[in-house]
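Student: Build me a structure from this.
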Amino acid sequence: MADQRGRPSRLVVLAGPTAVGKGTVAAYVRQHHPEIWVSVSMTTRAPRPGEVDGVHYHFVSETEFERLRERGEFLEWAVVHGRARYGTPRGPVERVLAEGRPALLEIDLQGARQVRQHMPEALFVFLAPPSWEDLVERLTGRGTESEEERTVRLATARTELDAASEFDVTIVNDRVARAGEELVSLLVDHRTSTDR
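Tutor: Next comes the predicted model:
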């Protein structure tokens, strides 16, 4: 899809291990770069403290999620950590790209693999922690999961870190603002093509 000047519109898919800060980096982009459209995923999990429906996620029931999935309305969807389902609504992404605006999807590894099948022209960015110890500290420090859930997420994170080689670019999330600006440069600095 191209913008009004004939340049390809840019879809960037941001993924990485659990607790690496994908949501925080995406929130930074949303706040500081309103010219970039950031997709809001749907999920069947309950909101965490401070999360707002329609801002952080669209929180829906299992029944509603399944209805949308059966109608083919997700660009990607997955069961994450063996529990809740998450998905990216297809319609808003296609509309924004048709308008020629840069778009960012912040999703999990399974979702990124599905998007690659449907939109291989997208740029796939892996958000990595500075170290494994840093990732463990982030996950345990946020205090939003039970001990059992942290154990599951850390096991998942080890597998997810091994997938970095599947991505076009890796950004280390050592500082949110720096990682966010590096991500923005990938979204907007494509003067004539999306070739990588």
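
Student: okay, CA-based contacts and neighbour counts for the rest of this
Tutor: Noted.

Student: Do a quick rundown of the strands in the chain.
Tutor: Assignment of strands within the chain using DSSP state E yields the ranges 11-15, 37-38, 42-43, 58-59, 74-80, 84-89, 103-106, 123-128, 169-172.

Student: For the last one, name the packing helices and strands.
Tutor: Put plainly, it is strand 169-172. strand 123-128, helix 176-188 (3 or more C-alpha pairs under 8 Å, 6 or more residues apart in numbering; DSSP states H and E).

Student: Now tabulate the ones you listed in CSV and tack on distance to T156.
Tutor: CSV is the format used below for those (distance: least, C-alpha to C-alpha, whole Å):
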stretch, distance to T156
strand 123-128, 14
helix 176-188, 23
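
Student: ok, and which of the ones you listed has the densest surroundings?
Tutor: Among those, strand 123-128 has the highest mean neighbour count (mean count of other C-alpha atoms under 10 Å), at a mean of 23.

Student: Helix 176-188 and that strand, what's the angle between them?
Tutor: 170 degrees (axes from the mean of the first three to the mean of the last three C-alpha atoms, to 10 degrees).

Student: List the contacts of strand 123-128.
Tutor: With contact meaning C-alpha atoms under 8 Å, 6 or more residues apart in numbering, strand 123-128 is reached by 10-17, 20-22, 112, 161, 164, 167-173, 194.

Student: Following up with a second sequence; could you model it the same way so I can compare the two?
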Amino acid sequence: MEGKLIIFSAPSGAGKTTIVKRLLERYGDKIAFSISASTRQPRGEEIDGKDYYFISKEEFLHRIAKKEFVEFEEVYSGTFYGTLRSEIERIWASGKSVIFDIDVIGGLHLKRKFGENALAIFVQPPSMGALIERLRGRGTDSEEKLQERINKADKELGFAEHFDIILNNDDLEEACEQASRLLLDFIN
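Tutor: From the prediction side, this is the model:
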């Protein structure tokens, strides 16, 4: 069975996670979150199997070899993220559409793979300055890791035009309302 996928991608700090959480609260009867696998350590109160499937690098590479991922990437040096085929199939089997909160390259891979069954939305931050302020405000990264995220974000902003929709997140409430309309138009 093949269903629909709604992909939210953006640089870290653009607001995609907040938007996706709001959509899940509002439309949990129609959509379910695709939990990504990652080799990174949990941050804060993240829970294995809810926020991510936290697995070792060795296990991740083993699953790549077994072709268990529909997409994967080494997002940061030594840190892999990916979408397990079984995760998408689990959600479709429940009769729901899959919603993603995923990095830019991963989002484009999914769009290419699933074509018309996927809606790829790029969440555009108000400015690079605002993005840096949000990342610093999290207080979860070392200065070195923060600089890595900022450099990556600068590159990722150049991919916006490859997405179906660019959703400007100047005002969070308006961005969430626009995201709601996009989602409902696509899945209905």
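
Student: thinking again about what came up before, so which of the strands of the first structure is nearest R153 of the first structure?
Tutor: Taking C-alpha to C-alpha, strand 74-80 is the member of the strands of the first structure nearest to R153 of the first structure, at 9.4 Å.

Student: Skip the chain neighbours and tell me the closest residue to the residue nearest the centre of the first structure.
Tutor: With distances taken as C-alpha atoms, centre = their mean, E106 lies nearest the centre of the first structure, 1.3 Å away. Distance criterion C-alpha to C-alpha, 6 or more residues apart in numbering; nearest residue to E106 of the first structure, sequence neighbours excluded, is L14 at 4.8 Å.

Student: what do you get for S61 of the first structure?
Tutor: Distances taken as C-alpha to C-alpha, 6+ apart place T44 nearest to S61 of the first structure, at 5.5 Å, with adjacent residues excluded.

Student: What lines up with that neighbour in the second structure?
Tutor: Taking TM-score structural alignment, T44 of the first structure has T39 as its aligned residue in the second structure.

Student: check contacts around its match.
Tutor: Here T39 of the second structure is in contact with 54-57, 60, 79-81 (criterion: C-alpha under 8 Å, 6+ apart).

Student: that older thread, out of the contacts of strand 123-128 of the first structure, which are buried?
Tutor: 10-17, 20-22, 112, 161, 164, 167, 169-173, 194 (16 or more other C-alpha atoms under 10 Å).

Student: re the thing from before, quick one: contacts for the counterpart of the residue nearest to the centre of the first structure in the second structure?
Tutor: Applying TM-score structural alignment, one finds that E106 of the first structure aligns to D101 in the second structure. The contact partners of D101 of the second structure, taken as C-alpha under 8 Å, 6+ apart, are 7-9, 16-17, 20, 34.

Student: Quick check: the gap between D101 of the second structure and V123 of the second structure.
Tutor: 10 Å (C-alpha to C-alpha, to the nearest Å).

Student: Could you work out the end-to-end span of stretch 136-152 of the second structure for me?
Tutor: End-to-end distance (C-alpha to C-alpha), stretch 136-152 of the second structure: 15 Å.

Student: okay, that stretch sits on what stretch of the first structure?
Tutor: Under TM-score structural alignment, the match for stretch 136-152 of the second structure is residues 140-156.

Student: Provide a list of residues in contact with E46 of the second structure.
Tutor: Y52.

Student: Just give me the neighbour total for the nearest residue to D29 of the second structure once chain neighbours are set aside.
Tutor: The shortest distance from D29 of the second structure to any non-neighbouring residue, by C-alpha to C-alpha, 6+ apart, is to K96 (7.4 Å). Look at K96 of the second structure: counted by other C-alpha atoms under 10 Å, it has 20 neighbours.

Student: counterpart of R181 of the second structure in the first structure?
Tutor: Aligned partner of R181 of the second structure by TM-score structural alignment: S185.

Student: Right, I'll leave it there.
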